[in-house]
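Asks: Here is the input, now give the coordinates:
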Amino acid sequence: MADKNILIVDDAAFMRMMIKDILTKNGYDVVGEAENGLKAVEKFTELKPDLVIMDITMPEMDGIQAVKKIKELDGNAKVIMCSAMGQQAMVIESIQSGAKDFIVKPFQADRVLEAVKKAIS
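Replies: Below you'll find the model as predicted:
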């Protein structure tokens, strides 16, 4: 399994910690974290991760704008969106913008891992 470098983007530090915990326990490397879309695009450029796990609702630049930017930089970029319940419209928009999949908060470890596996296999 070579493709294991993941960038986590969420404005809530505890959410990043939760995802990081699930991933590292299962053999993935969290190579970076960002707290908004602007930082996500910067980190993506710098780190070239295999996968980005991105929250939708964030300050400065939301996840949907960030996905669009990342896909402009790299058409093969793999992004999974995170959303709270009831954000269906935003989820659809993010998938149309190039996201591969989405996971709903509160996270279930097996769902996170399933989405990650599917996105990078």
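
Asks: use CA for all of it now, contacts and neighbours both
Replies: OK.

Asks: Next one: Asp110 from Val116, what distance?
Replies: In this view, Asp110 and Val116 are 10 Å apart by CA to CA, to the nearest Å.

Asks: Of those two, which one has the most company?
Replies: Val116 (25 against 10; other CA atoms under 10 Å).

Asks: so who does the more buried one touch?
Replies: Listed by CA atoms under 8 Å, 6 or more residues apart in numbering, the contact set of Val116 reads 51, 80.

Asks: Now do the SS call for it.
Replies: Val116 falls in the helix class when you classify it by DSSP: H, G, I helix; E, B strand; the rest coil.

Asks: State the distance from it to Leu38.
Replies: Counting by CA to CA - Val116 and Leu38 are separated by 23 Å.

Asks: try Gly98
Replies: 17 Å.

Asks: Before we compare anything, build this one as well:
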Amino acid sequence: MTKVMIVDDAAFLRTVLREIVEGMGFEVAIEAGDGYAAVKSYTKYRPDVTIMDITMPEMDGITAIKRIRELDSSAKIIVCSSMGSFNLIMESMQAGAKDFIVKPFDRSRIRESILNVSKK
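Replies: From the prediction side, this is the model:
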């Protein structure tokens, strides 16, 4: 079973994503509320896929992606952010993200992204 880590500073969004991810048959291994906690949790739980917000306290998503990829160059990270500018998408991909989903998102887009990224 694919283990997923959800990283977002908004508890409500983590809950929504958890319901979507678990409803699709994936396991939510851990949740984190900021990039710092995400890096620490990644090290402990080694999820198959991470869904990461960009704008968060303590450590932003771009920095967290870079740190996680330093620990595990094969980490599969999907960015899920309301800030979908071309520059931010490019910066996320250059940091090591495998996909970018713009909020508000469609449930099927989450599933498609997890399936595609987990195959890579």
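
Asks: TM-score of the superposition?
Replies: Remark: TM-score between the superposed chains equals 0.95 [TM-score structural alignment, normalised by the length of structure 2]; 119 aligned residues with a CA RMSD of 1.0 Å.

Asks: Now check Gly96 of structure 2 against structure 1: what is it aligned to?
Replies: Superposed on structure 1 with TM-score structural alignment, Gly96 of structure 2 falls opposite Gly98.

Asks: Touching, that match and Lys71? I think so.
Replies: Yes: counting by CA atoms under 8 Å, Lys71 is a contact partner of Gly98 of structure 1 at 6.8 Å.

Asks: Between the two, which is the more surrounded one?
Replies: Neighbours per residue (other CA under 10 Å) separate Gly98 of structure 1 from Lys71, with Gly98 holding more: 20 against 17.

Asks: helix or strand for the residue most central in space within structure 2, which one?
Replies: With distances taken as CA atoms, centre = their mean, Ile51 lies nearest the centre of structure 2, 1.6 Å away. If you go by DSSP states H and E, Ile51 of structure 2 is part of strand 49-52.

Asks: Would you check the span in structure 1 matched by the very next helix or strand once past that strand?
Replies: Once strand 49-52 of structure 2 ends, the next helix or strand along the chain (criterion: DSSP H and E) is helix 61-71. Aligning helix 61-71 of structure 2 against structure 1 (TM-score structural alignment) gives residues 63-73.

Asks: returning to what we had before: please tell me how far the match of Gly96 of structure 2 sits from Ala66 of structure 1.
Replies: 10 Å.

Asks: Kindly report the same for Asp10 of structure 1.
Replies: Asp10 of structure 1 is 12 Å from Ala66 of structure 1, by CA to CA.

Asks: neighbour count winner among those two?
Replies: Taking other CA under 10 Å, Asp10 of structure 1 and Ala66 do not tie; Asp10 has more neighbours (26 against 22).

Asks: any idea how far the equivalent of the more buried one over in structure 2 lies from Gly33 of structure 2?
Replies: Using TM-score structural alignment, the equivalent of Asp10 of structure 1 in structure 2 is Asp8. Separation of Asp8 of structure 2 from Gly33 of structure 2 (CA to CA): 5 Å.

Asks: Find the residues that touch each one of these two.
Replies: Common neighbours of Asp8 of structure 2 and Gly33 (CA under 8 Å, 6+ apart) are Met56.

Asks: residues near Met52 of structure 2, how many?
Replies: 30.

Asks: Enumerate every residue touching it.
Replies: 6-8, 61, 77-81.

Asks: try 7 Å
Replies: 6-8, 61, 77-80 (CA atoms under 7 Å, 6 or more residues apart in numbering).
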